[in-house]
Structure formats: C-alpha cells, structure tokens
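1. pasting a predicted model and its sequence here:
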Amino acid sequence: MVNDPAHLVVMGVSGSGKSTVAELLAARLRRPFAEADEFHPPENIDKMAAGEPLTDDDRWPWLRTMRDWLTAQSALHQPAIVTCSALRRVYRDVLREARGTVLFVHLSGDPALVGERIGDRSGHFMPASLLPSQYQTLEPLGTDERGVTVSVEGTPEEITTEVIDGLGLGAEPTSWPGGSQHGVD
C-alpha cells in the first residue's frame, strides 16, 4: 500500500551500536522502538549467554515475532524502529514480509573496533566470543535491498544524522521519499 509506513530495521553484528542508534532515531523521528532482544525466548538467551551461536531453527520464530510487531505497528499507521542483527538476507526477507515498507540500516564496522566495544559493555548476554561467528554469517545489504550502510566510526549522533539524511527522512518521517542507496528508488 502506498500509505503504509516505512519501518526501519537497525541491523549489524553485536556491539555495532544498534540499540544506541535506534533509540536516537526513535527520539528524532518520534517513532516507537523495540529491541530485538525483547523478542528472544529464554532458551535463545540462555544459549547465547553460554557462548553457543543460535541456529536458524532458533531464529525463525524470533524473526517472525519481530515481523508481526512491525505489522501491528502498520495497523496503527505508525512507522516503527526495531533492532535486529539481520545478518543474512533470508532473515531480512522474513522482516520484509511485515506490512509496510521495511528499510534496513546496516551499521558496519571494523571487527577490532566492534570487539573493543563489546568488551567495554556490561550486563549483556552476548559474549565477545561469538563476534567472529557473526562476521562469518554477515551478508551485507544487496544492491536490491532498500536501506543504507553506515560506518560506526562516528559518534552516535553523527551516525543517526547520516542515517536520516541517507534515507531522506529529515523532512517527513512518516513517508518514504526515495533516495539513492541500496535499491532505494
């Protein structure tokens, strides 16, 4: 539908700053925000906390729950923001099934920088030991996938501004104005 909202999925490996950037985007664009970790069943969290990577069988229900949350936001005519690693295209395909337009914001960074950030944070169940497996799994956005890729080397505020400008969301956050990055037309 033309009037369906444009949702943002802030994606990337653990430690890339998804939550920080998504919270800033939600505040600046006045959109509801959900953290992917909130959608994980306890079994997934226990598995990751033990240093065991999730399997696709672990991920499918989690991804469908996020897709359904985005669809529920569309029913309210509300563009929303969700964080999700969305490392593989097939995972993004599930999220793209949500009603409305789904745009991806890939936060991309050097493994050493991201690893340092993971080491500096506390209170998160994702150990730094799983970071190499995430980079091995990561499939960057394809040229036919709608969204932008932004480096995580700037400040969170700079990254947020780059996302908003890259997606053309500064003037009208509730519609999709077009652009030129990653299949944006």
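-> That came in fine, so what should we check first?
2. going by C-alpha atoms from here, please, whenever you check contacts or count neighbours.
-> Fine.
3. who's in contact with the lengthiest strand in the chain?
-> Counting residues, the longest strand found in the chain (DSSP state E) is strand 101-108. By Cα atoms under 8 Å, 6 or more residues apart in numbering, the residues outside strand 101-108 that reach it are 4-13, 16-18, 95-96, 140-141, 145-152, 163.
4. give me the buried positions along that strand.
-> Under the neighbour-count criterion of 16 or more other Cα atoms under 10 Å, strand 101-108 has 101-108 buried.
5. this is the comparison structure:
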Amino acid sequence: MTIVIIMGVSGSGKTTVGKRLAEALNWQFIDADDLHSPENVEKMSRGIPLDESDRLPWLMAMRQQISAWLQQDKNVVLACSALKQSYREILDCPLEPIKLVYLKGSQAVIEERMRSRSEHFMSPDLLNSQFEALEEPTPEEAIHLDVSLPISEIVERIVSLVQGPA
C-alpha cells in the first residue's frame, strides 16, 4: 500500500493532479480541504489566514486518517497543502510508505490560476500568506514538479514514481 501526498500552496493544482492521479492508479482520492472545520473554511473564505491553533486539529485528523488507511492496506492520494516542515512531520508515518509530491510554481502563475477559478473557498488574497508560510521540502524529502507542466505529464511522472520502471 502507498499514500501519495500532493502538497503545495493553494492554486498549485493539488486537487486536479490528485484526482487524475487517483483515477490513473484506480486509488481513492481525498482532499484535505474536506477535513477542515466549518470555522476554518469560513475564516479562509473571508480572507483570514489560519493560525496554528486552527491547523492542529485539522492536521491531527489527517494523521489519524492516514494511520487508518495504512492499517486497512489502502492506496490513497491525499491533496494537502502541508506547507511547513512541522506539518509534514505530523503527517509522516516513519517506516511506512508515504510519498510526498511538491507542486512548485511561481506566485504570479499560481495567483493567475486562483483568480480564474470559481467555487473555491480559498481567497486569492491569502496567497501571500501561503508563500510566506511555505517551507519547501528538499528533493530528498519530496519529488518536485513544476506546476507549469501539463497535468498529464505531472500525473505520468508521479505514476512512474509510484509504480517504478515498467
């Protein structure tokens, strides 16, 4: 079993890539945004960044979910911002099969994407706070993929990482 965590700032394509990856692998897809409390969603939709006390219960809920998937031998793709190293440490399961994929892009490219999408609670005004909070994982910790690549190419690269050489 494998858990693939797709991380990056809001607007980097985590959900789009995650859904397509899960479909390509025939795995379950979960968006960590769905695990936020209604209060967190309300805050972000009003352009108010979350603080650590808002995030900790959300991170712990994901950690519990990851543990459950591993116990159930489930293969899952999880889209989760995981912006800080300390957040990733909460989500990490030592000696267990978790692969981290970092969707990396410039603030200008991602801001344009955010302004063009509709029906998402995250305000584009919060993008600055996302980039300020971002602690990029090292290449040893995560595979880095450029968000400007075609979605199909990003998915193909992740599939090859997960499945290994043909």
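-> Received it, and whenever you're ready, just let me know what you need. None of the values given here were measured: they were computed from a predicted structure.
6. still on that earlier bit, where in structure 2 does the helix or strand following the longest strand of structure 1 fall?
-> Following strand 101-108 of structure 1 in sequence order, the next helix or strand is helix 111-120 (DSSP states H and E). Following TM-score structural alignment, the aligned partner range for helix 111-120 of structure 1 in structure 2 is 107-116.
7. that stretch vs structure 1, average distance?
-> If you overlay the two and look at stretch 107-116 of structure 2, the average distance to its match in structure 1 is 0.4 Å (mean Cα distance after the TM-score superposition for structure 1).
8. next, the buried residues of that stretch.
-> For stretch 107-116 of structure 2, by 16+ other Cα under 10 Å, it's 107, 110-111, 114.
9. now swap in stretch 50-67 of structure 1 and tell me
-> 53, 59, 62-67.
10. hang on, the earlier thing: are any of the contacts of strand 101-108 of structure 1 buried, and which?
-> 4-13, 16-18, 95-96, 140-141, 145-150, 152, 163.
11. mind listing which of those residues are in helices?
-> Mapping those onto helices (DSSP state H) picks out 18, 95-96, 163.
12. ok, so of the residues you listed, who is nearest His40 of structure 1?
-> Among these, Leu95 lies closest to His40 of structure 1 (Cα to Cα), at 14.9 Å.
13. need the contact list for the closest one.
-> By Cα under 8 Å, 6+ apart, the contact set of Leu95 of structure 1 is 63-64, 66-67, 102.
14. out of those residues, which comes closest to Val90 of structure 1?
-> So of those, ranked by how close each gets to Val90 of structure 1 (Cα to Cα), first place is Leu63, at 10.3 Å.
15. please identify the residue in structure 2 that aligns with Asn44 of structure 1.
-> In structure 2, Asn44 of structure 1 lands on Asn40 (TM-score structural alignment).
16. ugh, typo on my part, it should be Arg59 of structure 1
-> Arg59 of structure 1 maps onto Arg55 in structure 2, by TM-score structural alignment.
17. okay, His77 of structure 1 and Ile159 of structure 1: tell me how far apart.
-> To Ile159 of structure 1, His77 of structure 1 is 27 Å away according to Cα to Cα, to the nearest Å.
18. those two - which one has more neighbours?
-> Per other Cα atoms under 10 Å, whichever of His77 of structure 1 and Ile159 has more neighbours is Ile159, with 20 against 15.
19. for Val152 of structure 1, see how far away that one is.
-> Relative to Val152 of structure 1, and taking Cα to Cα, Ile159 of structure 1 is found at 7 Å.
20. next one: Asp68 of structure 1
-> Distance, Asp68 of structure 1 to Val152 of structure 1, by Cα to Cα: 28 Å.
21. Gly119 of structure 1 too?
-> Counting by Cα to Cα - Gly119 of structure 1 and Val152 of structure 1 are separated by 16 Å.
22. buried residues, the helix or strand Ile154 of structure 2 falls within. List them.
-> Element membership for Ile154 of structure 2 (DSSP H and E) is helix 151-163. Using 16+ other Cα under 10 Å as the test for burial, helix 151-163 of structure 2 gives 151, 154-155, 158-159.
23. can I get the residues you listed in JSON lines including distance to Ser123 of structure 2?
-> Below are those laid out as JSON lines (distance: Cα to Cα, whole Å):
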{"residue": "Ile151", "distance to Ser123 of structure 2": "23"}
{"residue": "Ile154", "distance to Ser123 of structure 2": "25"}
{"residue": "Val155", "distance to Ser123 of structure 2": "26"}
{"residue": "Ile158", "distance to Ser123 of structure 2": "28"}
{"residue": "Val159", "distance to Ser123 of structure 2": "31"}
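24. re the thing from before, gap between the longest strand of structure 1 and the chain center?
-> Its chain's C-alpha centre and that of strand 101-108 of structure 1 lie 6 Å apart, by Cα atoms, centre = their mean, to the nearest Å.
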